[in-house]
Every structure is written in structure tokens, then in C-alpha cells.
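Peer 1: Return a 3D structure for these sequence lines:
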Amino acid sequence: MTFKAFLRVSRPPTLAATVVPMLVGGALAWRTLHFLDWWAWLDIICIGFLMQIGANMLNEYFDYVKGLDTHESLGIGGIIVSGEVKPRTVWRWAVGLYVLALILGLLLVIFRDPWLLLMGILAIVAGFLYAGGPFPISATPFGEFFVFMIMGPLEITATELAAGGGITPMAWIASIPVGFLVAGILLGNNLRDRVKDGEHGRRTIPVVLGHHRGFAIITGVVAAAYAAVLVAVLTRHLPWPALLVFVSLPLAFSTLKLLSREEGLKRAVPLMGRLHVVTGILLAIGLVL
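Peer 2: Sure thing, here's the model as predicted:
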């Protein structure tokens, strides 16, 4: 596989969102545990990137095998449908990246906390269950909830545990807005692919509820992310500087406005990904202040 092909199949817009839980988890370790192991933090960031790229490759592989991806498909690497790389090669690369992530994870298990092994196994199994198997979760209405849990609570608490040596209640609270926005990325993707997914028997939320209700849900998810921060600050579960996330509110409005149009919907993943990254960085900064 060439570097160009690797870059395409890694789907860079999704990788930017991967770092958000790690940034928030590191900020939480610094604020609540008053300690940040930089090497452990960098290690788990690398693990996050490896696993996300591996998951993207698995998604590309299984979607091709099941006939979901064509030359007209949006948001894919396209290296299999173009004949540039064989499906088996993509599969092997995905497995190899997961193995490398597992090796890096074992270092954290040995030097930080044994519970990280269970968390890592859960994340790996989640990647396979999401894209593959006879009943892939990505083809059901539960895909967004699945992504919410993995890239929200699981990744943030795992990062805090690895980098700070413990898990605090604030980590669970902070993971809620992060989880909502990453679920919004998947919702945008599924809203864009609603017609194609329906033709192939996939039962995502937009397929089940239709375009207008699907858009209403993605609007609600974005609103819920900001509401979660506001409620957490008012109830003193998050520090008041966390309100810094509201700086990105104009971006949220403009993103939803773009998604309401057909041309904007074609860029659903990078648009929602940008909102997720900007808001996540603001939350991390607010937690450190």
C-alpha cells in the first residue's frame, strides 16, 4: 500500500476527532489529579490514532465486501473500489494496526494500570463489531449510541487513567458533550448516505426516521452537547471556564445551516468533525484554566 493510498483510507477528517477525547482526558488528569504523565499520554494518543485508522480500514473493507461502496460513494478512501489496493491488503493492514495498538497498550498496562487492558480489549472488539460481523452495529439505529460510548466515556476515562493514574467523576461528566458531538459526526454521515443505505438494507437513524427527522435529531444532539456543559457548570460538576465551549456556538449554527442544504450535506463529516474538534479543544482549555 502506497503512502497516498494509506492517507486516503485513513480518512483524515475522522482522525482529527480522535484526538479530542485524549486532549480532554489529559486536561482532566492535570486538573483533578494534579499529575500528567506525558509519555503515557502520548502513548495513548498514538493508540487512539492507530485504532481509528484500523477501524476506518475495517469499515472500508466490510462496506466493499457487502457491496455498499461504489465509485460514486462519498466519504470513503476509495482505494478498494478503484482497484488500487486489494481488499485482503486493507484487511491485513487493519489487523496489523490493531496489533500495534495492543502492543503499545500493553506498555500502559504494565507501567500504569491493569484495568487499561480491559478498556483496550473493549475498544478493539468494538471496532470489529461496529463494521463487521453478520449484524454490524453501523447498519443499525444504535451506531450513534455505540460511538458515543466508545469515543466519549471510554476513551476519556482511559486517557485520564493512563495519564493521571485514576478516574474521577468529572471525567464521566466531561465525556457527555464530547460523546454527543462525535455521535453527531456519524449522524451527519448517515444523513448524507440515507438513500444509499436504505437501498442496501441498512437501518440507520436517518433511514428509519427519514431525512427531516434525522436532521432534527442531529440538531438536538448538537444542542445537547452545549446544554450538558451548561448544566454541569451550573451544578458545579464542571469548572466555570468550561463555558469557553460556547465560543464555538456560532460555528455550530453555521454548520447546521450548511447541513440543511444538499451541497453542505455532502461535506457532513468534515463539517461536523470541525465542530467537534473546535469545541473539544475549547473544553480542554477550560478544564486546564
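Peer 1: make it CA atoms for all contacts and neighbour counts henceforth
Peer 2: OK.
Peer 1: Now do the nearest residue to Gly48 once chain neighbours are set aside against Val90, distance only.
Peer 2: Spatial nearest neighbour of Gly48, chain neighbours left out: Thr18 (6.5 Å); criterion: Cα to Cα, 6 or more residues apart in numbering. Distance from Thr18 to Val90, counting by Cα to Cα, to the nearest Å: 20 Å.
Peer 1: can you check Phe215 too?
Peer 2: 33 Å.
Peer 1: what about stretch 190-210, distance to the chain center?
Peer 2: 20 Å (Cα atoms, centre = their mean, to the nearest Å).
Peer 1: same question but for stretch 99-108, I mixed them up
Peer 2: Remark: stretch 99-108 is offset 20 Å from the chain centroid, using Cα atoms, centre = their mean.
Peer 1: State the helix or strand in which the residue of the chain most remote from its centre lies.
Peer 2: The C-alpha centroid of the chain is most remote from Gly83, which lies 27.9 Å away (Cα atoms, centre = their mean). For Gly83, there is no host helix or strand (DSSP states H and E).
Peer 1: okay, now Val247: neighbour count?
Peer 2: 12 (other Cα atoms under 10 Å).
Peer 1: Same check on Glu84?
Peer 2: By other Cα under 10 Å, the residues close to Glu84 number 12.
Peer 1: this one as well, want them side by side:
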Amino acid sequence: MEKRTHTSEESGWRIWWQLMRPHTLTASFVPVLIGTALALPVTEIHVPVFLAMLVASILIQSATNMFNEYFDFKRGLDTAESVGIGGAIVRHGITPRTVMAIAVGCCAAAVGLGIYICLVSSWWLAAIGSVCIATGYLYTGGPYPIAYSPFGEIVSGLFMGLVIIGISFFIQTGTVSDTAILTSVPVSILIGNILMANNIRDRVGDEKNGRRTLAILLGHKGAVRLLAGMFAAAYVWLVVLTLTEVVPPESLLALLSLPKAVQAVREFKGKTAPPEMMPAMKFTAQVNTFFGFLLAVGVFIGYSL
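Peer 2: Predicted coordinates for the structure are as follows:
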């Protein structure tokens, strides 16, 4: 029998919503919007395939978040005092078995949608999708979790930026273009920054529990500097893409998200306690959301004129 260590008065849909870690879900559906918008000059958008890809990406991201919840509990990283919206097991009395079952269910539903996507595009995507699901599990599962290493930001950025944008473009056009690959770079960077922000906040506790994240290796100041540098790189890359006509000039709408990036960096400076850094984490996630949505809208407008 599995022990539930703590319960809370909070109940109902809010617990399950928090279990999905909704602030991270933009990292799954924003790339789908961008990859689909980039396909506009090539073909008419196949809406059912777009929706299937959108839901499948959200399901895999949700499953990854629940695997994280499960394995952080099993390894003793989550406690009732942990900061953040994770910890549904220790704070709300949900059993680890239930969390794992829901995660597996999300993966199964994503596979079902993946079969439909393969039927209308290519069965090569089955292999890529399987790797994506396996990576979601191994991100915090297995003997050598990716999230406990210095490579978490790179892996999350590549899979949720480059791979999702590439697949979203491919299922509409039947090919992958230089435009899709190049446009995925700033999105990959900003998705990696979401994890970096999380690891900056949790740096002290993670180090005590044996993690070796990039934030731990760089220290607080070094990690914040890298975060700022990656924000700058994403915006500079976007400007270069526009100047070289890889994407339409309307894509510069994404620059409107820049103030959020500045806020995120400022909120991290001089802060040491995890609760103090929660606003910085929120702003970092919002950068990805606003940048991605505005980029998708700009691309859509530019290619529709």
C-alpha cells in the first residue's frame, strides 16, 4: 500500500490542473502553431491533422510533467514544503500509482492520435514520436534522468522546439524546410530557458539531492547571466531571420515580448529564496508564450497578405 504523506483542503479540478503544470504547456502547443503557420506559403492547412498534432503534443507534455511528479516523489525531492505547483502527491494525497497511470494514459492517447497523423503523412513519424515519448519518460525516469544532468535545457529545447516545429511543418507539407529549422532556433532557446528558470529557483535543493543541473554548475549569478544571454540570442536571431527574409517582417511582432524577458532577468537578480524567484519563473514562461504566439500571428499575417 502506497503512503500518502500529506493532504490539503484544495480539491477537485484545480488539483488535476496543477498536476499538468499548465504554465509549461505553452512549450508544447506554441511550436505547433508556429510550424503550422510556416506551412502557409506551401500548402493549405489540413485542420484535422493540425488539431491532432496540437492535442498529441499537449498530452505528451502533460505525461512528461506527471512522470516528473512521480519520480521527484520517489526520489524524495518533493515535500509538502516544496515551492511551486508540483507536489500533488505530497500536498494533495494523490497516490503515486494514480499519477503514473494518468501519465501512461496520456501517452496512450497521444499514440492513438499519432497513428492518425502517420496515416495521413508518413510512418517515419511513428519512430520520431516514440523517441519523443521515451525522452519524456527518461527526462526524470530511469537510472540517469536527463533533468538531473546539465543537458536538460538542451534536450527540452531541441525536442519541444526543433522537433515539434519540424513535425508540424512536415505533416502539412510533406517536407522539412530550412525556414522551419531556422525559425525553430529562438523557440528552442526560450523553451530551454523555462527549464533554466526552474533550475535556478531549485538550485540549492537540487544540489542537496544529488542533481548536477546547469544552474548548479554555473551558480546563481552565472545561471542568470546565461538566461539573459539566451534571451538576447533569441531576439537577435529573430531580427536576423527577418532581415534575411527567412520569415516575413510581421514576425517582428514577437519583439513585443521583450519587456517580459527583461522583467524575468531583473526578478532573478539578488534573490536567494525560492519563493522570491517565483515571479521570475512566471515571467520566463510568459516570454515563451507571448513570443511564440506573436511570432505565429506575425508569420500568419505576413504569409496571408
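Peer 1: ok, back up a step: quick one: the residue nearest to Gly48 of structure 1 from Val233 of structure 1, how far?
Peer 2: Taking Cα to Cα, one finds Thr18 of structure 1 at 25 Å from Val233 of structure 1.
Peer 1: Who has more neighbours out of those two?
Peer 2: Taking neighbours as other Cα under 10 Å, Thr18 of structure 1 and Val233 compare with Thr18 leading, 24 against 16.
Peer 1: which position in structure 2 aligns with the more buried one?
Peer 2: Structural alignment (TM-score structural alignment) places Thr18 of structure 1 against Ser28 in structure 2.
Peer 1: so its match, which of the three states?
Peer 2: helix (DSSP: H, G, I helix; E, B strand; the rest coil).
Peer 1: OK, contacts around it?
Peer 2: Neighbouring residues of Ser28 of structure 2 by Cα atoms under 8 Å, 6 or more residues apart in numbering: Leu54, Ser57, Ile58, Gln61, Met160, Ile164.
Peer 1: of all these, which comes closest to Thr284 of structure 2?
Peer 2: Nearest to Thr284 of structure 2 out of these is Met160 (Cα to Cα; 16.0 Å).
Peer 1: The closest one contacts Ala27, correct?
Peer 2: Yes - counting by Cα atoms under 8 Å, Met160 of structure 2 touches Ala27, with 6.5 Å between them.
Peer 1: Overlap of the contact sets of the two?
Peer 2: Each of Ile191 lies in contact with both Met160 of structure 2 and Ala27 under the rule Cα under 8 Å, 6+ apart.
Peer 1: who's more crowded, the two?
Peer 2: Each of Met160 of structure 2 and Ala27 has its neighbours counted (other Cα under 10 Å); Ala27 has more, 28 against 25.
Peer 1: Tell me how many other residues surround the closest residue to the more buried one other than its chain neighbours.
Peer 2: With sequence-adjacent residues excluded and distances taken as Cα to Cα, 6+ apart, Ala27 of structure 2 is closest to Ile191, at 6.0 Å. By other Cα under 10 Å, 30 other residues sit near Ile191 of structure 2.
Peer 1: Next: the one 5 residues further on.
Peer 2: The tally of other residues near Met196 of structure 2 (other Cα under 10 Å) stands at 25.
Peer 1: residue contacts, it?
Peer 2: Per Cα under 8 Å, 6+ apart, neighbours of Met196 of structure 2: Glu153, Leu214, Ala215, Ala223, Leu227.
Peer 1: next one: Asn65 of structure 2
Peer 2: When contacts are counted by Cα under 8 Å, 6+ apart, Asn65 of structure 2 touches Leu19, Met20, Arg21.
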